[in-house]
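In: Predicted structure and sequence below. I'll ask about it afterward.
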Amino acid sequence: MTAADVKTTQTDVDPAAWVEQLEWPRRREHGRLLLEVFGRVTGEQPVMWGPTMVGYGEVHYVSSAGREGDWFLVGFSPRKANISLYGLQGSARSDELLAQLGKHRVGAGCVWINKPEDVDLSVLEALIREAWAAVE
């Protein structure tokens, strides 16, 4: 896979401006909250990746299949049906913390929540902190 094959890359879109133009008012609120939480925990500025993902940090990866590219360390996407949280799995404590998070579903590369009110935000912060520290 070459860099030309990578479909999701960094953009110049301002994440805060993107959140403000979301179609769904509740998702705008959720996006503002997540911008604050992820920014505070990571100490980084958010970057848009593709048209719908807000990411923090960056890592170059090579997969077991030999594909390589750049990706963000942790991030989120407030979508219509749910909120996708990226990069929170795989740290030494992620399973323990996910069990304490609250209402969520786990996929191969992300954690889905319906709304921040469904989860313990202090546990979400711990998940972000652990994931961030595991990669640094």
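Out: Here it is on my side, so go on. Numbering: from 1, shown residues only.

In: hey, let's count contacts and neighbours off CA atoms from now on
Out: Will do.

In: for residue 19, helix, strand, or coil?
Out: Following DSSP: H, G, I helix; E, B strand; the rest coil, residue 19 is assigned to helix.

In: how far away is it from residue 122?
Out: For residue 19, the distance to residue 122 equals 22 Å [C-alpha to C-alpha, to the nearest Å].

In: again, but for residue 59
Out: From residue 59 to residue 122 the distance is 25 Å (C-alpha to C-alpha).

In: quick one: which of residue 19 and residue 122 has more around it?
Out: Neighbour totals were compared for residue 19 and residue 122, and residue 19 leads with 22 against 12 (other C-alpha atoms under 10 Å).

In: Against that first model, consider the following:
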Amino acid sequence: MSKNKTVETEVSVAAFLDSFVESDPKKEDSYQLIALMRDWSGFEPKMWGPSIIGFGSYHYQYASGHEGDMPLIAFSPRKAAFSLYVYSPSEENKSLLDGLGKYKMSKACIYVNKLADIDVSVLEKICRASIAHLNEHHECACRTQAHKS
């Protein structure tokens, strides 16, 4: 069975941003996302794999037997757009997407060019709903973490 390539690392988040993000506006948005996601999740940012900044973690296991750990919420400041790993397929999140703003979506990821393109209060609701969904359906570090409402 293959191992998950996205694992928590000891790389400094600040060092990653300084070396990876060339645009000052994207760097500013990255630090703003870090502050927001830290507040929303109650966890400090950690690097996951070479380019994902994640907050907290949960353990998953598929019917196939494949299992691993992933961040509760995360983002990556990719060159083309921010990849936001914040979405769980709940009814609440599906309805929240209508008010998010300008974004593209894949199965597990929301892509935004810059924070100014979206409603950050809607992003907060999506993140908090995703954390609640993961807490309900997986072994989750959020069960032992005190959260702000």
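Out: Looks like it arrived, so ask away. Computed from a prediction, not measured in an experiment: that's the story for all the values here.

In: need the contact list for residue 88 of structure 1.
Out: Residues in contact with residue 88 of structure 1, defined by C-alpha atoms under 8 Å, 6 or more residues apart in numbering, are 74, 94, 110-111, 127-128, 130-131.

In: Structure 2: helices as residue ranges?
Out: Ranges of helices within structure 2 are 13-20, 24-41, 91-96, 120-137, based on DSSP state H.

In: what's the closest of these to residue 51 of structure 2?
Out: helix 13-20 (7.5 Å; C-alpha to C-alpha).

In: and the end-to-end length of stretch 85-105 of structure 1?
Out: OK, stretch 85-105 of structure 1 end separation, C-alpha to C-alpha: 10 Å.

In: same question but for stretch 87-94 of structure 1, I mixed them up
Out: Using C-alpha to C-alpha, the end-to-end distance of stretch 87-94 of structure 1 comes out at 10 Å.

In: quick one: it to chain centroid distance?
Out: Computed by C-alpha atoms, centre = their mean, to the nearest Å, the chain-centroid distance of stretch 87-94 of structure 1 equals 13 Å.

In: try stretch 22-31 of structure 2
Out: For stretch 22-31 of structure 2, the distance to the chain centre is 17 Å (C-alpha atoms, centre = their mean).

In: Kindly provide the distance from residue 85 of structure 2 to residue 63 of structure 2.
Out: If you go by C-alpha to C-alpha, the gap between residue 85 of structure 2 and residue 63 of structure 2 works out to 22 Å.

In: of the two, who's got more company?
Out: residue 85 (21 against 6).

In: Could you verify my assumption that that one touches residue 112?
Out: No. If you go by C-alpha atoms under 8 Å, residue 85 of structure 2 and residue 112 don't touch, sitting 11.3 Å apart.

In: What are the buried residues along stretch 119-137 of structure 2?
Out: Burial within stretch 119-137 of structure 2, assessed by neighbour count using 16 or more other C-alpha atoms under 10 Å, is assigned to 122-135.
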